[in-house]
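# Here is a sequence with its predicted model. Questions after.
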Amino acid sequence: MARRNATRDAQSVAVIGLGRFGRALAIELVDSGAEVLGIDTDEDIVQSLNGVLTHVVRADSTREAALEQLGIDSFDRVVIAIGSDIQASILTASLLKRRGTVEIWAKAISEQHGLILEQIGISHVVYPEADMGRRVAHLVRGSMLDYVRLDDDLVVAVTQVPGEATGGAIGELQLHEKHGVGVIRVKRDGRWMPVAPDTALVSGETIVVIGPEKQTERFCSLSPAV
């Protein structure tokens, strides 16, 4: 398989570690059309994913010879999804960096773990448990139907139309000037539609809002339109 790291969309991904996070990630990648190699040290896990992923093998990613035999360098991206074994995660990351693997993503289970991965040179470090905890916290408060963080201070939220977003065209209501957020989609007749300056929102509709975290949270907590 030829290296295609320069491509924007990864056509082939190796996922190392097939616990809950790695398994879900690998299956989603397959469903999206990517060729996926799953790697784990547990034979039962490997067998359970046989026929589900493009390829799945039992191997120890802390052994460079194993990475060589698997042709790890031919994949567009490699995800280190190893869970509780921090030593294996760090050693695997170190071996991949030494081999010159360009696109490496790695799961971190703590700030210290993530810091070490960054020091090794892993530019894409994710914290799935922490990110999910923050997301659920916002949902539990009840003002948002869904919530995704895009950057340190940029979020996208799904919420019901508040009263202040009705009574005129979006462009005339100046929501960005008043609240620091933008409404980018509205669900109408069961379909998500883009919002234009002349779009008028009505009570009961669901909208997608984007903006800084605090402003978005305040906007979504406004009283719903009646």
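Structure received. Residues are numbered from 1 along each chain as shown.
# rest of the way, CA atoms for contacts and neighbours
Noted.
# Which residue is the nearest non-sequential neighbour of residue 27?
residue 53 (6.6 Å; CA to CA, 6 or more residues apart in numbering).
# correct me, but residue 78 touches residue 17?
No. Using CA atoms under 8 Å, residue 78 makes no contact with residue 17, being 11.0 Å away.
# which of the two has more neighbours?
Shown here are residue 78 and residue 17; by other CA atoms under 10 Å, residue 17 has more neighbours (28 against 25).
# so who does the more buried one touch?
Applying CA atoms under 8 Å, 6 or more residues apart in numbering, we find residue 17 in contact with 23, 38, 39, 40, 41, 80, 81, 82, 83.
# A further structure is provided below for comparison with the first:
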Amino acid sequence: MVIGLGRFGGAVSRTLERMGHEVLAVDTDPALVQHFAGDLTKVVEADATETPTLERLGAKDFDAAVVAIGTDIEASVLIVLALADLGLTNIWAKATNEKHARILERTGATHVVFPEQRMGERVAHLINERLLDFISFGDEFAIARLVAPEPLLGLPLVTSQCRKKYDVTVVGVKREGEDFIHAVPDTLIFPGDELVVSGRIHDLEAFSAM
């Protein structure tokens, strides 16, 4: 169940449908409901802040609920509270700031996400063009995809000693026209190889800049 069909909620709903999940999408805006009616199996115009409304929609029969409302803090909190009252134990909620997140957690949200903040951080790390992709885990640790730095070229990983010298771990290698390779000590690195590397964010940034 996804409540709120803005950019975040709409993307979550469409992705879940593509993955084969049964999705009930809910929004108070008739224009948004009409817009998504052709893409989603079940779209309903309703005010989900009321527990009886959620009961009529069968909310408690879903394994998970996503409250994708960020701008109307009161509405998002009331919806999370209503879902918790119905007994849902897997409630994902979008927050706009830390205070909003704390309120959501105290009213029953089991997972709180900051999609705009995460995307902003990701873009900031990608904008220097050395990192091809970047996923932060929120604790100074991340996984990145990058073009193999010059000091590694022509060497097996055991010789380049990435973990010892640069405090990063090469997880895998993607070579053009070939399948993804899980990195092992004798994996040779060639020009143009893309590496999947894990480590602390500042170490990854320094590694990519070599």
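Thanks, I have the structure now. This structure is a prediction, so every number in the text was calculated from the model and none was measured.
# In the second structure, what residue corresponds to the residue nearest to residue 27 of the first structure?
Taking TM-score structural alignment, residue 53 of the first structure has residue 40 as its aligned residue in the second structure.
# quick one, what contacts its match?
Residue 40 of the second structure sits next to 13, 14, 17, 23, 25 when contact means CA under 8 Å, 6+ apart.
# What remains of those once you look at the first structure?
Using both residues aligned by TM-score structural alignment, their matches' CA atoms under 8 Å, the first structure keeps these contacts from the contacts of residue 40 of the second structure: 13, 14, 17, 23, 25.
# Looking at these, spot the one nearest residue 128 of the second structure.
residue 14 (30.7 Å; CA to CA).
# Inside helices: which ones of the contacts of residue 40 of the second structure?
Here DSSP state H is the test, and these give 13, 14, 17 as lying in helices.
# Spell out, range by range, the strands that occur in the first structure.
12-16, 35-40, 55-58, 77-80, 104-107, 124-126, 146-151, 154-160, 182-188, 191-194, 206-211 (DSSP state E).
# Residue 200 of the second structure and residue 137 touch, don't they?
No. Taking contacts as CA under 8 Å, residue 200 of the second structure lies outside contact range of residue 137: 9.9 Å.
# out of those two, which sits in the busier spot?
Between residue 200 of the second structure and residue 137, counted using other CA under 10 Å, the more crowded position is residue 200 (17 against 11).
# where's the more buried one relative to residue 1 of the second structure, distance?
35 Å (CA to CA, to the nearest Å).
# try residue 208 of the second structure
Distance from residue 208 of the second structure to residue 1 of the second structure, by CA to CA: 40 Å.
# repeat for residue 13 of the second structure
From residue 13 of the second structure to residue 1 of the second structure the distance is 8 Å (CA to CA).
# Name the residues contacting each of these two.
23, 25.
# related to what we said a few turns ago, can you put the strands of the first structure in a markdown table and add distance to residue 117 of the first structure?
Shown next, in a markdown table, are the strands of the first structure (distance: least, CA to CA, whole Å):
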| stretch | distance to residue 117 of the first structure |
| --- | --- |
| strand 12-16 | 15 |
| strand 35-40 | 20 |
| strand 55-58 | 24 |
| strand 77-80 | 11 |
| strand 104-107 | 8 |
| strand 124-126 | 7 |
| strand 146-151 | 19 |
| strand 154-160 | 24 |
| strand 182-188 | 35 |
| strand 191-194 | 39 |
| strand 206-211 | 30 |
